[in-house]
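> Need the 3D shape of this:
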Amino acid sequence: MSGVVRIKRVYDDPAPEDGYRVLVDRLWPRGVSRERAAVGTWLKQVAPSAELRTWWDHDPARLDQFTARYRAELDANPALDELHRLLHDHPVVTLVYSARDPHLNQAEVLREYLATRRYGPR
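The predicted model follows:
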């Protein structure tokens, strides 16, 4: 992976320093138009499965289990190839998410996952 990976809430104003914005939620955020979201790609396939997302429900007590389960899903996820390509094509990529908590969200887990993995084509 080359470049910088950031995370940002979709409800925060887009900024030039965001670089290429990738929405990493399975569902489109409520009340946000496509223009307002200003994402280059909606990569919902890298989001946690519906079952995992429902089970977790952003419960801080389940964060460690959620992280382990989500990382296991990512290990087997072919959609990471597309994200990997975007990370190589853009010097800055911002993973955009809709959760309220800037520390308790799947984009933070995904960013940490990406920082610990080097990818090649599958």
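> drop to CA atoms for contacts and neighbour counts, all remaining ones
OK.
> May I ask you to name the longest helix in the chain?
Counting residues, the longest helix in the chain under DSSP state H turns out to be helix 63-75.
> Give me the buried stretch members for it, please.
63, 66, 67, 70, 71, 74 (16 or more other Cα atoms under 10 Å).
> repeat for stretch 38-46
Across stretch 38-46, burial judged by 16+ other Cα under 10 Å covers 38, 39, 42, 43, 44, 45, 46.
> To compare against the first, here's the next sequence to fold:
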Amino acid sequence: MIQCKRVCERAVAEDGYRVLVDRLWPRGVKKSDLAYDEWCKDIAPSTELRKAFHSDRLDFAHFSARYRGELDERPEVVKRLAQLGHQQTLTLLYAARDTRQNHALVLAEYLRKTAP
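Presented below is the predicted three-dimensional model:
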């Protein structure tokens, strides 16, 4: 099972393996305060894509399509996380305030469709 959670949400045992999927460390969060197993910067959107989305130069549909294209170029990282998600609960942690339109949701959907 693959799920997403904001970094500010409390960690619970049911989260399983917790991976921070942001390129930048979340603002205002101490490393010692965040319960996570791994910080996977390589799976996050590129800096250019992130900035284009946050400056409203890209809508979410175009951002998602471009991000999936970037994920296509990272097969080894994608495969490893997809395998984790098929073997156990995998929680993708993100800092974005928008819980409906963010890269972690795109990534979760992409990983679910990736064969283990």
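> related to what we said a few turns ago, by how much does the longest helix of the first structure deviate from the second structure on average?
Compared with the second structure after the fit, helix 63-75 of the first structure shows a mean deviation of 0.3 Å (mean Cα distance after the TM-score superposition for the first structure).
> just to revisit the earlier point, and of the buried residues of stretch 38-46 of the first structure, the nearest to residue 96 of the first structure?
residue 39 (8.0 Å; Cα to Cα).
> Now which residue in the second structure aligns to that closest one?
Aligned by TM-score structural alignment, residue 39 of the first structure pairs with residue 36 of the second structure.
> who are the neighbours in contact with that match?
Residues counted as contacts of residue 36 of the second structure (Cα atoms under 8 Å, 6 or more residues apart in numbering) are 17, 18, 19, 20.
> Highest neighbour count among these?
The most neighbours of any of the contacts of residue 36 of the second structure, using other Cα atoms under 10 Å, belong to residue 20, which has 28 neighbours.
> How much space separates that residue from residue 8 of the second structure?
12 Å (Cα to Cα, to the nearest Å).
> Same question for residue 89 of the second structure.
The spacing between residue 89 of the second structure and residue 8 of the second structure, counted by Cα to Cα, is 19 Å.
> which of the two has more neighbours?
residue 89 (17 against 14).
> Run through the residues that contact that one.
1, 2, 3, 14, 15, 16, 17.
> Check the offset of stretch 10-25 of the first structure from the chain's centre.
Centroid separation for stretch 10-25 of the first structure versus its chain: 11 Å, with Cα atoms, centre = their mean, to the nearest Å.
> Ok, stretch 74-87 of the second structure next?
With Cα atoms, centre = their mean, you get 12 Å for stretch 74-87 of the second structure.
> Trace residue 93 of the first structure over to the second structure, please.
Match for residue 93 of the first structure (TM-score structural alignment): residue 90.
> Can you get me the start-to-end distance on stretch 55-63 of the first structure?
11 Å.
> ranges for the helices of the first structure?
Counting by DSSP H, the helices of the first structure are 34-37, 50-56, 63-75, 80-89, 106-116.
> can you list contacts of the first one?
In other words, helix 34-37 of the first structure. So helix 34-37 of the first structure is contacted by 10, 11, 14 (Cα under 8 Å, 6+ apart).
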